[in-house]
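K.L.:
What follows is a predicted structure for the sequence shown.
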Amino acid sequence: MTQQSESTASTTTREAGDAALPSPLAPPYPPPAEPRPLAERRVWPRTFHDRLTAPLPGLRAMARFAREGAVRPGPEGLADIPRLPYAPGPLPRVDARTVAVTWAGHASWVLRIGGLTVLTDPVWSRRILGTPARITPVGVPWEALPRVDAVVISHNHYDHLDAPTLRRLPRDTPVFVPAGLARWFHRRQFTCVTELDWWEAAELDGVRFDFVPSHHWSKRTLTDTCHSLWGGWVLTDQDGQRLYFAGDTGYGHWFSRIGRRYPGIDLALLPIGAYDPRWWLSDVHCDPEEAVRAAQDLGASRMAPMHWATFVLSAEPVLEPLTRVRAAWEKAGLPRENLWDMPVGASRVLSGD
């Protein structure tokens, strides 16, 4: 690691921290950053606590959570599991000018953009630590995937960073991760890991990967709270077609800022589930109405809901996120065809010759 990389990392951290302080006198947003080298070795702060947009729960909140115990739906809320939308189909045929998305479940998507196949937060396991088994199967069999050209990770929570799934990948697969997370991949022998700070970018075969802020946090063990960053990804091909993958996030000011810096988002993949009880989860998980507001803040042409119908992570009825997001979309007066409320396993083609 060079002294130059240390200096660059600390400067970037200060800039990203400054961006978290909204000001009516702030200058116009700069254009997207120049791409950084792939697999660059970086030095980062030990903690990213200063990036939190809300404090993590304290002892009083933990005590209330333990007392109320509202972490799963009741029997009525689980009764609709057989009705959850699940319609696996073949992946669409694409070329380098076509953008297509396939929902594998939860926050896992198969993105086809700029001739690349990109996986987001790939979780193909039936079960993750501390959570009941999936309530819908994976929408895309692993064996049906084309060669995976890249993976993007939003943060290190177990339902977004799944070691058994990642072990299925060749170790030279390019992986794009938040600042501070490359070490986890290096320990597992991945050789092309690019970690980025907020508002930084890298490029692979003509497709830009920009890492952008989210309202969330990170933790994987008892001792690593906020030791790595969290965020979403904006992918842009050579024709300017643009996808936004939010990862896991609450609602807040970042969406409008992302939309201003990356105008013309064609499709926003936004989380709509794991939101109840609100007093516990509102800072880190959007509810369906907030997700629709986020899509509007982003200026996105279309929205595809995710982060529901796969794992039971909270107390809302399993079908409620879908009914509420549809109602919120209609109430906002947005074109129905631009809400891509897809079943698990389904695909949509954004554009192409």
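P.N.:
Nice, thanks for sending it over.
K.L.:
okay, CA-based contacts and neighbour counts for the rest of this
P.N.:
Noted.
K.L.:
buried sites along stretch 201-213?
P.N.:
Buried residues in stretch 201-213, counting neighbours by 16 or more other Cα atoms under 10 Å, are found at 201, 202, 203, 204, 207, 208, 209, 210, 211, 212, 213.
K.L.:
before we move on, what SS does residue 235 have?
P.N.:
strand (DSSP: H, G, I helix; E, B strand; the rest coil).
K.L.:
just checking, it touches residue 209?
P.N.:
Yes: at 4.9 Å, residue 235 counts as touching residue 209 under the criterion of Cα atoms under 8 Å.
K.L.:
The stretch 251-353 of the chain: strands as residue ranges?
P.N.:
Assigned by DSSP state E, counting those that start in this stretch, the strands in the stretch 251-353 of the chain fall at 267-271, 303-306, 347-351.
K.L.:
Between those, which one is closest to residue 117.
P.N.:
Closest to residue 117 of the strands of the stretch 251-353 of the chain, according to Cα to Cα: strand 347-351, at 13.5 Å.
K.L.:
What are the buried residues along that closest one?
P.N.:
Applying 16+ other Cα under 10 Å to strand 347-351 flags 347, 350 as buried.
K.L.:
before we move on, what about stretch 147-164?
P.N.:
For stretch 147-164, by 16+ other Cα under 10 Å, it's 148-163.
K.L.:
Comparison target, given below:
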Amino acid sequence: MRLEPRPGTIGDGPAIHWLGQAGFWIDTGAHRLLIDPYLSDSLARKYAGQRFDHRRMMPAPITPEALPRPDIVLVTHAHTDHMDPDTLGPLHRRFPDLPFVVPAARLDMARARIGEDTPFVAVDADKTLEPLSGLTLRVLPAAHESFEQDAAGRHAFLGYAFASGGVRIAHSGDTIPYPGLAERLRSFGADVLLLPVNGRDSERRDAGIPGNLTLDEAISITTEAAAPYLVPHHFGMFAFNTLDPATIEAAAAESRDPIILRPEIGMAMDLRRD
């Protein structure tokens, strides 16, 4: 499988499209998956006037009202830039039968933000399911600086690896490295890893902002997982929680194994089967 970047818009054929932050539209040719879309200004309104005001550094590439209908929506966790009521609520109202995969540990929050009558698929880590015919979904634990579990032992932070239309893609969710992460991805045989690269530090941690992988860690995990492609994300949205895109571009210029593709709004990464 090959990824070939080109100018493109959502809905124009089999490709990976970045929506900003951790959000992706992925058309495998067999299924159209929407992952963690943040397409509103809900956080800017919530934190207006505060130290971390959550103003967008980039405009939303599309509105929730203009999104084509996906076949399924995957939500990794309940932070608003991943489970956004102003994006997911309107999407549910447009497509009442659209299934949403969410952490079982945060099902009550999903109902409140998206809609009580939403056809949820509530999942937990290390489960494999087929939510749609021909779509295999493996649920991964994620450590957003730490593992967080509810009273029933279910993980609040998740990632998803899926096989569809002959391609295998994994989105780690928000996570730092943990023992077994690369092995899980390797055993799934992912062709493409979608990994956060905004890193972490004590200043953000002390402010209640949990961090993620650094770019070097993401590259190392991709190498250990034997995945040919790394698509970094979780940068360029909020000034206090980002990574300079030039750093990603420099790493991409130097790396051939894995191939690093810095996503851009308006770019389609075509999924080509060799």
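P.N.:
Yep, that arrived. The structure displayed is predicted, hence computed values, not measured ones.
K.L.:
Give me the TM-score for this pair.
P.N.:
Overlay of the two chains. TM-score (TM-score structural alignment, normalised by the length of the second structure): 0.79; 251 aligned residues with a Cα RMSD of 3.1 Å.
K.L.:
just the strands in the stretch 101-250 of the first structure please.
P.N.:
Using DSSP E, counting those that start in this stretch, strands in the stretch 101-250 of the first structure cover 108-113, 116-120, 150-152, 175-178, 193-196, 201-204, 207-212, 232-236, 242-245.
K.L.:
can you name the residues of the second structure that the second one overlays?
P.N.:
On the second structure, the counterpart of strand 116-120 of the first structure by TM-score structural alignment is residues 31-35.
K.L.:
okay if I get the strands of the stretch 251-353 of the first structure as CSV plus distance to residue 193 of the first structure?
P.N.:
Formatted as CSV, the strands of the stretch 251-353 of the first structure follow (distance: least, Cα to Cα, whole Å):
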stretch, distance to residue 193 of the first structure
strand 267-271, 23
strand 303-306, 26
strand 347-351, 28
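K.L.:
Residue in the second structure paired with residue 201 of the first structure?
P.N.:
Under the alignment (TM-score structural alignment), residue 201 of the first structure maps onto residue 128.
K.L.:
and what of residue 104 of the first structure?
P.N.:
Using TM-score structural alignment, residue 104 of the first structure sits opposite residue 19 in the second structure.
K.L.:
Now do that match against residue 123 of the second structure, distance only.
P.N.:
Per Cα to Cα, to the nearest Å, residue 19 of the second structure is found 24 Å from residue 123 of the second structure.
K.L.:
repeat for residue 76 of the second structure
P.N.:
10 Å.
K.L.:
who touches both of the two?
P.N.:
Listed as contacting both residue 76 of the second structure and residue 123 by Cα atoms under 8 Å, 6 or more residues apart in numbering are 102, 103.
K.L.:
What about residue 151 of the second structure, how many residues nearby?
P.N.:
By other Cα atoms under 10 Å, the residues close to residue 151 of the second structure number 7.
K.L.:
Equivalent analysis for residue 127 of the second structure, please.
P.N.:
11.
K.L.:
do the same with residue 142 of the second structure
P.N.:
Around residue 142 of the second structure there are 27 residues (other Cα under 10 Å).
K.L.:
same deal with residue 7 of the second structure?
P.N.:
11.
K.L.:
Repeat that for residue 45 of the second structure.
P.N.:
12.
K.L.:
where's it relative to residue 55 of the second structure, distance?
P.N.:
In terms of Cα to Cα, residue 45 of the second structure sits 9 Å off from residue 55 of the second structure.
K.L.:
try residue 133 of the second structure
P.N.:
Counting by Cα to Cα, the gap from residue 133 of the second structure to residue 55 of the second structure is 40 Å.
K.L.:
Residue 20 of the second structure too?
P.N.:
13 Å.
K.L.:
more crowded one of those two?
P.N.:
Of the pair residue 20 of the second structure and residue 55, residue 20 is the one with more neighbours under other Cα under 10 Å, namely 26 against 18.
K.L.:
Now do the contacts for that one.
P.N.:
Counted by Cα under 8 Å, 6+ apart, residue 20 of the second structure has contacts 37, 38, 58, 60, 61, 233, 234, 235, 236, 237, 265.
K.L.:
Out of these, which is nearest to residue 31 of the second structure?
P.N.:
residue 37 (16.9 Å).
K.L.:
Help me confirm that that closest one comes into contact with residue 87.
P.N.:
Yes: the pair residue 37 of the second structure / residue 87 is scored as a contact, 7.0 Å apart, by Cα under 8 Å.
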